[in-house]
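Asker: missing the sequence, but the structure's below:
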């Protein structure tokens, strides 16, 4: 298991918020398809993503589907905002389903490094792999 590390300053971490309710992400965000990195305590974390897009201040997900069961299109997600030498800051979990973008965090400053984490529904015979698009 790896320890989460990254590049967000402590004062900026306090400004990042989980959305009050699921909402659409702004259309000036860019997308990526992060890959699973590790499993721990029932959750799967993606590889780190660095937000280098200053025009978008949210982190959202869309296009959600279980790689082994394409009919499973909902998952619970949260974001780990990482800071070198400090513990990560986590957003509240948000249930997201395919069909639209679901915002996981708002007020995210440019340069923030983050991981998207999802609740794994199963680990046997292998940890669940959920495919999704991340918007930031």
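Answerer: Looks like it came in fine. It should be emphasised that the depicted structure is a prediction, and the values quoted were computed from it without experimental measurement.

Asker: use CA for all of it now, contacts and neighbours both
Answerer: Noted.

Asker: Make sure I have this right: residue 11 is in a helix.
Answerer: Yes - the assignment for residue 11 (DSSP: H, G, I helix; E, B strand; the rest coil) places it in a helix.

Asker: Residue 45 versus that one, what's the distance?
Answerer: 24 Å (Cα to Cα, to the nearest Å).

Asker: For these two, indicate the residue with more neighbours.
Answerer: residue 45 (23 against 8; other Cα atoms under 10 Å).

Asker: Does that one touch residue 77 like I think?
Answerer: No - the pair residue 45 / residue 77 is not scored as a contact, 9.8 Å apart, by Cα atoms under 8 Å.

Asker: quick one: common contacting residues for those two?
Answerer: Residues touching both residue 45 and residue 77 by Cα atoms under 8 Å, 6 or more residues apart in numbering: 116-118.

Asker: ok, and the residue lying closest to residue 79 once chain neighbours are set aside, which helix or strand is that part of?
Answerer: Once flanking residues are discounted, residue 79 sits nearest to residue 116: 4.7 Å by Cα to Cα, 6 or more residues apart in numbering. Secondary structure assignment for residue 116, by DSSP states H and E: strand 113-119.

Asker: alright, now check it against this:
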């Protein structure tokens, strides 16, 4: 028998992680409820989206900065750069897929020494982009 069978109400859905970023801050066990109008909520959500943050994460950073009397750091530019790096990494992976197709064609008997160099260069590029993206993830809150 499920929870829905007993109450007629489906159980709440579990939250799913939207990204693979590891959290550096300590676990947050306390919640604050803030009632907002539609306009206020839209304004806060838009501000969070501009910085590529979840609304609650943006609100927590902003509230903590105000409580500490410090300016809230602006990371929008870094997050935009991180997005570009992640996109470039995906493009480099697609290059690797194309190289795999070329290698498969070469298995039919042709031999080109440049192909190996291109494959190694693509692999180095992907590794460097992945390292850069991970470094950016670690430095961003």
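Answerer: Thanks, I have it. Given the structure is predicted, the values throughout are model-derived calculations rather than measurements.

Asker: Need the TM-score between these chains.
Answerer: In this superposition the chains share a TM-score of 0.19, using TM-score structural alignment, normalised by the length of structure 1; 56 aligned residues with a Cα RMSD of 5.6 Å.

Asker: Was I right to think the residue nearest to residue 79 of structure 1 contacts residue 45?
Answerer: Yes - under the criterion of Cα under 8 Å, residue 116 of structure 1 makes contact with residue 45 at 6.0 Å.

Asker: How many neighbouring residues does residue 40 of structure 1 have?
Answerer: For residue 40 of structure 1, the neighbour count with other Cα under 10 Å is 11.

Asker: repeat for residue 66 of structure 1
Answerer: For residue 66 of structure 1, using other Cα under 10 Å, the count is 17.

Asker: ok, for it, nearest residue in space, not its chain neighbours?
Answerer: Excluding its sequence neighbours, the residue lying closest to residue 66 of structure 1 (Cα to Cα, 6+ apart) is residue 130, at 4.4 Å.

Asker: how near is that neighbour to residue 118 of structure 1?
Answerer: In this view, residue 130 of structure 1 and residue 118 of structure 1 are 8 Å apart by Cα to Cα.

Asker: how near is the spatially closest residue to residue 89 of structure 1 that is not a sequence neighbour to residue 117 of structure 1?
Answerer: Leaving aside its sequence neighbours, residue 89 of structure 1 sits nearest to residue 81 (Cα to Cα, 6+ apart; 5.1 Å). According to Cα to Cα, residue 81 of structure 1 and residue 117 of structure 1 sit 11 Å apart.

Asker: the more surrounded of those two?
Answerer: Taking other Cα under 10 Å, residue 81 of structure 1 and residue 117 do not tie; residue 81 has more neighbours (28 against 22).

Asker: isn't that one right up against residue 14?
Answerer: No - in terms of Cα under 8 Å, residue 81 of structure 1 does not count as a neighbour of residue 14; the distance is 10.3 Å.

Asker: on that earlier part again, toward the C-terminus, what is the element adjacent to the strand holding residue 116 of structure 1?
Answerer: Where DSSP H and E defines the elements, the next helix or strand beyond strand 113-119 of structure 1 is strand 130-135.

Asker: Pull out the buried residues from that next one.
Answerer: Within strand 130-135 of structure 1, the residues scored as buried using 16 or more other Cα atoms under 10 Å are 130-132, 134-135.
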